[in-house]
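> one predicted model, sequence on top.
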Amino acid sequence: MNSLLLAWDAVVAHPLFLIGLTLGVYQLGLTLYERTRMAVLHPLIVSIVVLIGVLLLLGMDYPTYLAAMAPLSLLLAPATVALAVPLYHNLRRIRQFFWPVTISLLVGGTFATGGTILLAWLLGSDFSMLMTLAPKSLTAPIAMMVAEQLGGVAAMAAAFVMYTAVLGALLGPWLLKVGGVTHPAARGMALGLTAHAVGTALALDEGKEAGAFAALAMSLMGIVTALLLPVCVTLWLLL
């Protein structure tokens, strides 16, 4: 009996088992989403819920799981760069909407970041928490870097990014429908600005044009915020 338990523990702790588990859970979520098209069953949401439950049942801590996921984590950067493909194919279309894109980026980005900081400040958050929350609308790698640079907590910033993504996946399409937003470019910009990678994935499901504008919004939001947010915070501290 002891030998069986030891063998089971060895299998469960092996990186290949955990990678296979992660991919299997994601495939389950993808299948459910493709059959129902319900935002609540988005693969990311299903994967998070099921994986947390399975890891708790297995008694596995997060650092062990994170270390096993290193090969998959390495693919995050190439996957992000691959978003340039729909951008390239819709470059002419994007040029036609230069000013609407620029205005949407400035207004949406300012509201997403400034509104978050203001609300957190009104609720009594300290400076570290404010800087952790500030980059919540950026994709995780950029958000963690910006938060750490500003004096926030990178790990918590990643958690807030994930929460924002899940909330965007749940409410974004519904809010756009209620608001009567039907243009692919507008829907893509909104999803990319507010829900970054997950919003871009949702936009890509709606069509290539929506996906291209979502990728553009997510990329520009990350670049502009990473450049301007530290400057704004520095000026704020000097006042």
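Cool, the structure landed.

> for the rest of this, base every contact and every neighbour count on C-alpha atoms.
Will do.

> next one: A190 from P78, what distance?
24 Å (Cα to Cα, to the nearest Å).

> also V178?
In this view, V178 and P78 are 35 Å apart by Cα to Cα.

> and what of S3?
As for S3, its distance to P78 is 42 Å (criterion: Cα to Cα).

> go on, G29?
Distance of G29 to P78, given as Cα to Cα: 22 Å.

> tell me which of the two has more neighbours.
G29 (20 against 9; other Cα atoms under 10 Å).

> all helices for this protein, in order.
Assigned by DSSP state H, the helices in the chain fall at 2-13, 15-36, 43-58, 62-68, 70-73, 76-81, 84-89, 91-96, 98-122, 127-133, 140-150, 154-178, 184-206, 208-238.

> among the ones you listed, which is the most enclosed?
Most buried of these by mean neighbour count (mean count of other Cα atoms under 10 Å) is helix 184-206; its value is a mean of 25.

> other SSEs contacting that helix?
helix 98-122, helix 154-178, helix 208-238 (3 or more Cα pairs under 8 Å, 6 or more residues apart in numbering; DSSP states H and E).

> ok and the second one relative to helix 43-58, angle-wise?
Taking axes from the mean of the first three to the mean of the last three Cα atoms, to 10 degrees, helix 154-178 and helix 43-58 form an angle of 140 degrees between their directions.

> want to compare, so here's the second one:
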Amino acid sequence: MMEFIKNSAFFGAMISLIAYEIGLILKKKFKMAIFNPLLISIICVIGVLLIFHIDYDDYNEGGKYISYLLTPATVCLAVPLYEQIHLLKKNLKAVAAGIFSGTLAGLCSILLMAKLFGFDHQEYVTMLPKSITTAIGMGVSEELGGIVTITVAVIIITGVLGNMLAEVVYRIAKIEEPIAKGLGLGTSAHAIGTAKAMELGPVEGAMSSLAIAVAGLLTVVGASVFSGMM
């Protein structure tokens, strides 16, 4: 029976959706940041693969179909931005400055960490796209000679941590402006952070959606420049 399930073209997609649904149930029940649905689903999927000795390639035969939806889902984030376009026009300079400074801070932090922990060049460029959406980050990492699979893992971890810690950070830093909250999440935690921004409000979601696209483009250019610094 297990062999039949493993060989099914839909096994990966099925186990991923079930694991995410478990995450949603736990999130609704306990209402704690640690019960992030994506984090719970990752743990559940890894557990299933380990317990039943299922190869990742077998899982990915079905799981890849969910990955195909990543790019169009990211593009759809333009909808909430369109609905708040008047806010963008009104605060254009502040928004541009916020996204630029956030992107620059992310790249500089990786450079500092790489020097501090003695990364080699390949490890360094692998980490550079950590704060942008997977669809763009994979291409950046591959182009610069990084390890794409590790880049994907780092991007997911960054997004999950951003999603989990955003409200705590905003509370400590006393950040109450919705535009600032949205830009911070989108610039630092890409699509997963944007999911949290949408929970916070429509303005936060719209600004976060904008930040994903602009920060992604800035990181493509910035990563090329920063890659030569180590």
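Received, thanks. It should be emphasised that the depicted structure is a prediction, and the values quoted were computed from it without experimental measurement.

> sorry, back to before: need the helices and strands packed on helix 184-206 of the first structure in a markdown table (columns: distance to L51 of the first structure).
Formatted as a markdown table, those follow (distance: least, Cα to Cα, whole Å):
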| stretch | distance to L51 of the first structure |
| --- | --- |
| helix 98-122 | 29 |
| helix 154-178 | 14 |
| helix 208-238 | 26 |
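
> among these, which comes closest to S47 of the first structure?
With Cα to Cα, the closest approach to S47 of the first structure among these belongs to helix 154-178: 11.2 Å.

> compared with the second structure, how much does the closest one deviate?
Here the mean offset of helix 154-178 of the first structure against the second structure after fitting is 1.3 Å, by mean Cα distance after the TM-score superposition for the first structure.

> now that helix against helix 184-206, angle please.
On the basis of the same axes, to 10 degrees, helix 154-178 of the first structure is oriented at 110 degrees to helix 184-206.

> packing partners of helix 154-178 of the first structure?
Counting contacts by 3+ Cα pairs under 8 Å, 6+ apart, helix 154-178 of the first structure is packed against helix 127-133, helix 140-150, helix 184-206.

> dump those helices into TSV; add distance to L58 of the first structure as well.
What follows is these, written out as TSV (distance: least, Cα to Cα, whole Å):
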stretch	distance to L58 of the first structure
helix 127-133	31
helix 140-150	27
helix 184-206	28
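
> and those: which comes nearest V40 of the first structure?
V40 of the first structure lies closest, by Cα to Cα, to one member of those: helix 184-206, at 11.9 Å.

> need the contact partners of that closest one.
Residues outside helix 184-206 of the first structure that contact it (Cα atoms under 8 Å, 6 or more residues apart in numbering): 44, 101, 104-105, 108-109, 112, 137-139, 164-169, 172, 176, 181, 207, 209-218, 221.

> tell me, that helix lands on which residues of the second structure?
Against the second structure, the aligned range for helix 184-206 of the first structure is residues 178-200 (TM-score structural alignment).

> ok, average deviation of that stretch from the first structure?
Once the two models are superposed, stretch 178-200 of the second structure sits on average 0.8 Å from its counterpart in the first structure (mean Cα distance after the TM-score superposition for the first structure).

> what's the neighbour count on P135 of the first structure?
Neighbour count of P135 of the first structure, defined by other Cα under 10 Å: 30.

> so what's the aligned residue in the second structure for it up against?
Using TM-score structural alignment as the criterion, P135 of the first structure maps onto P129 of the second structure. Contacts for P129 of the second structure (Cα under 8 Å, 6+ apart) come out as G137, M138, V140, S141, T151, I155, T219, A223.

> for D58 of the second structure, see how far away the residue most central in space within the second structure is.
For the second structure, G159 is the residue whose C-alpha lies nearest the centre (Cα atoms, centre = their mean; 3.8 Å). According to Cα to Cα, G159 of the second structure and D58 of the second structure sit 26 Å apart.

> try I172 of the second structure
44 Å.

> swap in A166 of the second structure?
Distance from A166 of the second structure to D58 of the second structure, counting by Cα to Cα: 35 Å.

> likewise for M229 of the second structure?
Separation of M229 of the second structure from D58 of the second structure (Cα to Cα): 39 Å.

> then G47 of the second structure?
Taking Cα to Cα as the measure, G47 of the second structure falls 15 Å from D58 of the second structure.

> before we move on, what about K93 of the second structure?
In this view, K93 of the second structure and D58 of the second structure are 49 Å apart by Cα to Cα.

> show me what V166 of the first structure aligns to in the second structure.
V166 of the first structure maps onto V160 in the second structure, by TM-score structural alignment.

> typo on my end, T36 of the first structure
Aligning on TM-score structural alignment places T36 of the first structure opposite F30 in the second structure.

> mind checking the helices and strands packed on helix 154-178 of the first structure for the one nearest to V25 of the first structure?
Closest to V25 of the first structure of those is helix 184-206 (Cα to Cα; 16.8 Å).

> the closest one to helix 15-36, inter-axis angle?
Using the same axes, to 10 degrees, helix 184-206 of the first structure lies at 120 degrees relative to helix 15-36.

> what about helix 184-206 of the first structure, distance to the chain center?
11 Å (Cα atoms, centre = their mean, to the nearest Å).

> what's the answer for stretch 28-47 of the second structure, then?
Offset of stretch 28-47 of the second structure from its chain centre (Cα atoms, centre = their mean): 15 Å.

> what's in contact with it?
For stretch 28-47 of the second structure, the external contacting residues (Cα under 8 Å, 6+ apart) are 15-16, 19-24, 26-27, 160, 163-165.

> distance to I42 of the second structure added to those, as a markdown table?
Listed next are the contacts of stretch 28-47 of the second structure as a markdown table, based on distance: Cα to Cα, whole Å:
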| residue | distance to I42 of the second structure |
| --- | --- |
| I15 | 10 |
| S16 | 8 |
| A19 | 8 |
| Y20 | 8 |
| E21 | 12 |
| I22 | 11 |
| G23 | 9 |
| L24 | 13 |
| L26 | 14 |
| K27 | 14 |
| V160 | 11 |
| N163 | 15 |
| M164 | 15 |
| L165 | 18 |
